[in-house]
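**Student:** Fold the following and give me the result.
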Amino acid sequence: MGIMNNFSLEGKIALVTGASYGIGFSIASGYAEAGATVVFNDINQDLVDKGIKAYEEAGIKAHGYVCDVTNEDQVNEMIAKIEKEVGVIDILVNNAGIIKRIPMTEMTAAEFRQVIDIDLNGPFIMAKAVIPSMIKKGHGKIINICSMMSELGRETVSAYAAAKGGLKMLTKNIASEYGEFNIQCNGLGPGYIATPQTAPLREEGHPFNSFIIAKTPAARWGDPEDLMGPAVFLASDASDFVNGHILYVDGGILAYIGKQPK
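**Tutor:** As a prediction, the model looks like this:
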């Protein structure tokens, strides 16, 4: 078998949560190109329908399901339905998440809990639901979408940073607990990515745009396509001895202290 065959996802079933658009959509599209069957969920039927249409326009046949990742009963029902209608999941990407940019002293406990629930409890519930079938099948890949906020703090993102820091450690613990069953759990940590959601921040002259470019050795925002190769690697046989690792795709931000002021 040639080395490139190790990167193929042919015959694999990949579930990417919250993948109707954005980073999740790009990762799922990369999986489809590598040969995987794509399954995704979102919080309501409207988003699922929009996702199906977007995949169709990209020439991808995707299977979409409505499911709230924080609802354990809904998750278990969805996983059972996927296994019946599509097959046993080989690859789970915990991509669904939210961020609330609110100063900590102005954030309510309910708002904090909501972020933790979606960004940390959701991946726990999803992973818990797919692991038994992965054990029976004899292999599995779980990829948690972490963040630079898994390592760094910043103003107004206390809940998000707490959740993503917790997700980093959940990743390591899943690897520790289920590695013996040939299940690899790793994290993918995007840097600042050019998506429709970040478009207002990237306008010429916006101080945040200048800040990110100055803080990034690559001197640019990342493109969603920059995540495809790393995501395929972590989902493929090429990463079978990579476990409990967080792969940061950030253009070098975490390695860089920044330029000295003039």
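**Student:** make it CA atoms for all contacts and neighbour counts henceforth
**Tutor:** OK.
**Student:** just the helices in the stretch 51-200 of the chain please.
**Tutor:** Ranges of helices in the stretch 51-200 of the chain, per DSSP state H, counting those that start in this stretch, are 72-85, 109-116, 122-137, 158-178.
**Student:** from the ones you listed, which stretch is densest packed?
**Tutor:** helix 158-178 (a mean of 21; mean count of other Cα atoms under 10 Å).
**Student:** Touching it from outside, list them.
**Tutor:** Identification of contacts with helix 158-178 by Cα atoms under 8 Å, 6 or more residues apart in numbering yields 98-100, 103-104, 112-113, 115-116, 119-120, 123-124, 144, 146-147, 149-153, 183-187, 243-246.
**Student:** Take these and, keeping just the buried ones, write it as a PyMOL select command.
**Tutor:** In PyMOL syntax, the buried subset of the contacts of helix 158-178 is picked out as below (16 or more other Cα atoms under 10 Å):
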select buried, resi 99+112+115+116+119+120+123+124+144+146+147+149+150+183+184+185+186+187+243+244+245+246
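**Student:** rewinding a little: redo the helices of the stretch 51-200 of the chain as CSV? Include distance to Asp226.
**Tutor:** Output for the helices of the stretch 51-200 of the chain, formatted as CSV (distance: least, Cα to Cα, whole Å):
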stretch, distance to Asp226
helix 72-85, 29
helix 109-116, 26
helix 122-137, 23
helix 158-178, 20
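**Student:** so which of those comes closest to Met4?
**Tutor:** With Cα to Cα, the closest approach to Met4 among the helices of the stretch 51-200 of the chain belongs to helix 122-137: 23.6 Å.
**Student:** Just the endpoints, please. Distance across stretch 148-159?
**Tutor:** 14 Å (Cα to Cα, to the nearest Å).
**Student:** Please give the structure of this sequence too, so both can be compared:
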Amino acid sequence: MLVEATVLSSRYVMWDVQEADAVALASGGPPAVTPLPGTQLYEQSPNSTELLKSCFSCIHGQPAILYITHYQPLTSAAVNSTAEHSEWLRAIPGLAGRTALVTGAASGLGLAIATALSTAGASVVFCDRDGAGLESATSSIEGDYRRVVLDVTDPEAVVRCVSEVEEETAVDMLVNSAGIGARGTATEYPDELWAEVIDINLTGTFRMCREVGARMVERRRGSIVNIASVGGLAGYPGSVGYQVSKGGVVQLTRSLAIEWAHSGVRVNALAPAQFETTIVRQQWEEEPELGQFFLDRTPLGRFGQTDEIVGPAIFLASTMSSMVTGHILAVDGGYLAQ
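**Tutor:** The predicted model follows:
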């Protein structure tokens, strides 16, 4: 019996329930795979009613009685295929021949945005402190790009990176996606972790804005997109350092937008909720209740796929949003609408 259901990680999970599996498990036989967090092995072969009840309980964060044998990424009408993305990206006007610099580009949202900009015809500078990850992430990029190993907490490295890029070409678009998440209760949050989160997420973003923005102001054109978070606009427990850093990114975005508007430089931010990146999935595995917390508060009933950040990011980075500055665009499945 094969059944599909959506669980807290927004994946379609396939349960293949067979009598032979139940017998093997009852006799102490080893499982074929390790169940995902929040589930456990069934002890007997359930009928269809029991199976559906188990799917329902798993969706709501309760222990299921099923044995997970296979799972695959979510596919739905709401998530465009790679081919569809490529087609409309190439049709976007005004990006061909432009240069974009993207930090945090070795993985997650930064990689998705940088790759999309490259597909759309822009020359992209992929920046990340993870050199090996950066090389692996860009191995299949076909467009015009370069890799720069960059730690945004190093002021001299930031100046050097921007100067070297600007010697060859003007940066038209800056996307600040470098960031980390650090869980911890406020009463036990160490100074060292606080300083690290603020330095990467907020100060690092400011450094990049300052270096690239100064040149954009001189040229009287340019677009900056900062990656904030719903955590910078609404509170939730257990992430005080992260939320403060992202709240700072929100206000940094607004401040720079006002300061540089007369120079033709636009500064906006994206405020994503939970997206299925490697880091976020690791958090869910460590704290299944965290994923359930956000899922219960997301009206669309699922989390974002990395491709779904691309449209909003390119809109803000490109001239399609030429009348938009100082805006914080939530990409959150309705999380902040409540």
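**Student:** between the helices of the stretch 51-200 of the first structure, which one is nearest to Tyr21 of the first structure?
**Tutor:** Using Cα to Cα, the helices of the stretch 51-200 of the first structure put helix 122-137 closest to Tyr21 of the first structure, at 18.3 Å.
**Student:** Show residues contacting that closest one.
**Tutor:** 69-72, 75-76, 79, 88-90, 92, 94, 96, 140, 142, 144, 167, 170, 181-183.
**Student:** Superpose on the second structure and give me the mean offset of it.
**Tutor:** By mean Cα distance after the TM-score superposition for the first structure, the fitted helix 122-137 of the first structure averages 1.3 Å away from its aligned residues in the second structure.
**Student:** helix or strand for the spatially most central residue of the second structure, which one?
**Tutor:** Among the residues of the second structure, the one closest to the centroid is Leu109, at 3.7 Å (Cα atoms, centre = their mean). Using DSSP states H and E, Leu109 of the second structure maps to helix 108-119.
**Student:** for that helix, packing partners?
**Tutor:** helix 82-90, strand 99-103, strand 123-128, helix 310-317 (3 or more Cα pairs under 8 Å, 6 or more residues apart in numbering; DSSP states H and E).
**Student:** what would the ones you listed look like in TSV with mean neighbour count?
**Tutor:** Shown next, in TSV, are those (neighbours: other Cα atoms under 10 Å):
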stretch	mean neighbour count
helix 82-90	13
strand 99-103	27
strand 123-128	26
helix 310-317	21
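**Student:** would you list those in CSV and tack on distance to Lys53 of the second structure?
**Tutor:** CSV is the format used below for those (distance: least, Cα to Cα, whole Å):
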stretch, distance to Lys53 of the second structure
helix 82-90, 34
strand 99-103, 45
strand 123-128, 45
helix 310-317, 36
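**Student:** Can you say which of the ones you listed is nearest to Ala20 of the second structure?
**Tutor:** helix 82-90 (38.4 Å).
**Student:** Mind giving me the packing neighbours of that closest one?
**Tutor:** So helix 82-90 of the second structure, by 3+ Cα pairs under 8 Å, 6+ apart, packs with helix 108-119.
**Student:** Over in the first structure, find the residue span the helix it packs on aligns onto.
**Tutor:** Using TM-score structural alignment, helix 108-119 of the second structure lines up with residues 22-33 of the first structure.
**Student:** how big is the offset of the matching stretch relative to the second structure?
**Tutor:** By mean Cα distance after the TM-score superposition for the first structure, the fitted stretch 22-33 of the first structure averages 0.8 Å away from its aligned residues in the second structure.
**Student:** Now do that stretch: everything it contacts.
**Tutor:** 9, 14, 16-19, 37-38, 55, 60, 95-96, 195-196, 224-225, 227-229, 231-232.
**Student:** If we use 6 Å, what do you get?
**Tutor:** Residues outside stretch 22-33 of the first structure that contact it (Cα atoms under 6 Å, 6 or more residues apart in numbering) are 19, 95, 224, 228.
**Student:** What is the nearest of the residues you listed to Asn5 of the first structure?
**Tutor:** Relative to Asn5 of the first structure, the closest of the contacts of stretch 22-33 of the first structure is Met228; by Cα to Cα it sits at 16.7 Å.
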